[in-house]
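**Student:** Next input, structure requested:
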Amino acid sequence: MKTVWRLTGCVYVLLGSACSVLPGLHVGKPGSESVSLERRTQPDGSTQYVGQSGGELIGYRVVEVTGQSLAQIRAGTEITLPPLPGMFSAVTAGQGALEYRIGPGDIVLITVWEHPELSAPLGDRTDVQNAGRLVSADGLMFYPYVGEFKAAGMTALELRQFIAQKLSRVINNPQVDARVVGFRSQRVQVSGDVRDPGVVALDDKPKGVMEAIAERGGLTEQASRRRVYLTRGGISYPLDLAGMLSGERTVMNPQLVAGDVVHVPDRSNDLVFVLGEVDKQVQVALQQGKTTLTEALTAAGGLDRLRANDSGVLVFRRPFAEGLLPTIYSLSLDSPLGLLLAGEFVLQPRDVVYVKTTDFAQYNSLINQLLPTISAVFQLDRLVTRR
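**Tutor:** Predicted coordinates:
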């Protein structure tokens, strides 16, 4: 009995010391003193734990997810992209043809009715690329009885009128038609996670970001469904690709101009991480629609039946603007209301979902860690007692 009492006391002391070591409101950097955080209750019901370290504001805020606070959470965490400058215009479904201006490298097919010697001097008009006339790198073009002239910058209508006016000196009332059959001068680059990255030629049909991506084969499996970047004049502008794809909100599909670069990133910045007491710890890629907490937990196989604390589900969210604090959202799934709220709580990129452990599971983990030590002490004590 003496041995049993001694062991019981050992377990009691160890368990008591472990339970007394609780996470305190202290933070610190390696090699520096810890900083105490002050608790502040905010008017919106959230709680802030803040302090100063080297003149820098540190800490975090805790928000309990309730039916009343959910609307405020949505409004405060919805990511809105800055509006595009006025130089951008949108591609619309009913938009007509553009007034295309000829440029270097374009191929123009010119027809003079009843004068095949001018329309097809080589006698073959089935191959319009070869039958057409190339605009040189310096924007010049040659045509019989007209000579060499500056074609770059003209529209097809202006080119037709110009050639007709020049030919009127040798042909009575010439009937001239002109059209671009090879669009080569105005191009944009499409890069990133598209199936066939490369160049897209702009023509007389309006082309936006969505049309350019589609022309290069569409998105890959690893492509982001939330963001795309348009670079113009050396400045990169983020665009709401999720809105364009889903149609859930009105989003501009910017019309492209020569020299633009469309870049589709991968989905590495669209991940949500599910950790803690779930069936499997996973990373979930956010798609073009809204991904809720319930969907993320389902992707992780649900809560661990034995170890998960369904009243302790946390979502850690980084600040989206300078000067803001990270936020920890606390949600309880042990009630019907909590389950409904989880189905409405929309996750944001780089969120971390953490399911806490039950007190009983923590107790079992501690016992499992202590058992080898207890067993060794028990065996040693038996040997000493026998002596």
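**Student:** CA only for contacts and neighbour counts going forward, please
**Tutor:** Noted.
**Student:** And Tyr49, which helix or strand is it part of?
**Tutor:** In the assignment (DSSP states H and E), Tyr49 maps to strand 47-53.
**Student:** before we move on, what about Leu370?
**Tutor:** In this structure, Leu370 sits in helix 359-386 according to DSSP H and E.
**Student:** Next: Arg101.
**Tutor:** Applying DSSP H and E, one finds Arg101 in no helix or strand.
**Student:** Excluding chain neighbours, what is closest to it?
**Tutor:** The shortest distance from Arg101 to any residue other than its chain neighbours is 4.6 Å, reached at Thr155 (CA to CA, 6 or more residues apart in numbering).
**Student:** Ok, Leu293 next?
**Tutor:** Leaving out its chain neighbours, the residue that sits closest to Leu293 by CA to CA, 6+ apart is Ala342, at 5.3 Å.
**Student:** Report the secondary structure state of Pro83.
**Tutor:** Recorded secondary structure, Pro83: coil (DSSP: H, G, I helix; E, B strand; the rest coil).
**Student:** want to put them side by side, so please do this one too:
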Amino acid sequence: MNFTTSRAAKAAVMAVLVSSVAACGLPRSGPNKSEIYAGSVLKGGDAFVVSVNSRVTRATSVMPAFGFSSRFSGAGVVGSDTISPGDVLGLTIFENVKDDPLLGNTGQRVSALDEVQVDGQGYIFVPYAGKIKAAGQTPDSLRQIITQKLDSQTPDPQVTVARLAGDGQTVTVSGAVSGQGVFPIERPTRTLSSMIAKAGGVAIEPAVAVVRVTRGGETGKVWLQDLYENPGLDIALRGGDKIVVERDQRAFVALGATGAQSLVPFETQTLSAIEAIAQVGGLNTSLADPTGVFVFRNETAAVANTVLGRKDLKGEQRMVYVLDLTQPTGMFEARDFLIRDGDTLYVTEAPFTQWSKTIAAITGTAGAADTLASVGSSTASSGN
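**Tutor:** Predicted coordinates for the structure are as follows:
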């Protein structure tokens, strides 16, 4: 085989491999800009593709509002000495007689009832005074009632009432706190923030902590940071309240030419596009196209109509928001545009990336062609 034949063989092998690469396509992380725009409503697709500006940012800055209804915020602080069903009381009765006291033995003027349980209906039983409604009373008002009941049976009785345990006025604290448990509502723990402190405080980052309170069949929740910063959210507690501290469950998906491709939890109450990019390690400098940063979202009809300047859209709309970080205000727009729960942040690859992959593929193909031609030449020489 002569030199001309060898070159022809290599050229033929290279042509076949390059054709194969072209036919199969090159690997990439997802659609390019032109393919995304081709899916827009204007071109017969089913998504609205919108460039982000200050007007769009204002229209889409809709975040879920946390707070408590009037049932929670309008409830007054429970008195720490108010008696409730389940409470344990201590009664001491002094009788002004020596020989034949009503409650004690002869010569015993003081009778102590150490643990008197308030039943589920709110009543207690006191010997010779009978069944008495204790729930809703303060220790002092209950003392007066017992005194009146006994006054006709023993001369000048003196009664003291103490609330020993607040089993009937308790709340349950669970979730991401240092000490979960059932805690009584006492003078230092009559509000939400003080009860969380009683449970040892939160065991997660305060920036992502959400506090949920369930009372009866109604639930309200608030950001922990807002609770600390706004006294109006520090609601008064009621017996039976269930308090749960949990991590914010919101997340977005990062795909394409970013530092990481994954489901990413929120780390703050609000998250801008530029913060989201930074949270996943920024743009991949060897792959990313900074003119092609996209946010995919299902938008409510109200917001979509506002963004598009329309009034006819009904139901959820597929929206694709475009950020161009190379524009003079691009970084500011990315800083102000808010990411929402369920968003997909996608960064396209730069056009040269595909060229680089093509060149690499061709270079590899050329090496393969040289190898095959060399093998063919050696085979031909050995056959001569």
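**Student:** Superposed, what's their TM-score?
**Tutor:** The pair, once superposed, lands on a TM-score of 0.70 when counted by TM-score structural alignment, normalised by the length of structure 2; 348 aligned residues with a CA RMSD of 4.5 Å.
**Student:** aligned partner of the residue nearest to Leu293 of structure 1 in structure 2?
**Tutor:** Using TM-score structural alignment, the equivalent of Ala342 of structure 1 in structure 2 is Ala334.
**Student:** Show the subsequent helix or strand relative to the host helix or strand of its match.
**Tutor:** In this assignment (DSSP H and E), Ala334 of structure 2 forms part of helix 330-336. Going down the chain from helix 330-336 of structure 2, the next helix or strand is strand 338-339, by DSSP H and E.
**Student:** After superposing, tell me the mean distance of the lengthiest strand in structure 2 to structure 1.
**Tutor:** The longest strand of structure 2 (DSSP state E) is strand 288-299. Mean deviation of strand 288-299 of structure 2 relative to structure 1 after superposition (mean CA distance after the TM-score superposition for structure 1): 2.5 Å.
**Student:** so how far is that strand off the chain centroid?
**Tutor:** On the basis of CA atoms, centre = their mean, to the nearest Å, strand 288-299 of structure 2 sits 24 Å off its chain's mean C-alpha point.
**Student:** for it, packing partners?
**Tutor:** Packed against strand 288-299 of structure 2 by the contact rule (3 or more CA pairs under 8 Å, 6 or more residues apart in numbering; DSSP states H and E) you find strand 317-323, strand 344-349.
**Student:** in that strand, what's buried?
**Tutor:** Within strand 288-299 of structure 2, the residues scored as buried using 16 or more other CA atoms under 10 Å are Ala288, Asp289, Pro290, Thr291, Gly292, Val293, Phe294, Val295, Phe296, Arg297, Glu299.
**Student:** Next: stretch 224-244 of structure 2.
**Tutor:** The neighbour-count check on stretch 224-244 of structure 2 (16+ other CA under 10 Å) flags 224, 226-227, 233-244 as buried.
**Student:** Any idea how far apart the tips of that stretch sit?
**Tutor:** End-to-end distance of stretch 224-244 of structure 2 (CA to CA, to the nearest Å): 11 Å.
**Student:** Kindly report the same for stretch 320-340 of structure 1.
**Tutor:** 26 Å.
**Student:** How about stretch 48-58 of structure 1?
**Tutor:** 10 Å.
**Student:** who touches it?
**Tutor:** The contact list for stretch 48-58 of structure 1 (CA atoms under 8 Å, 6 or more residues apart in numbering) reads 25, 35-42, 59-62, 325.
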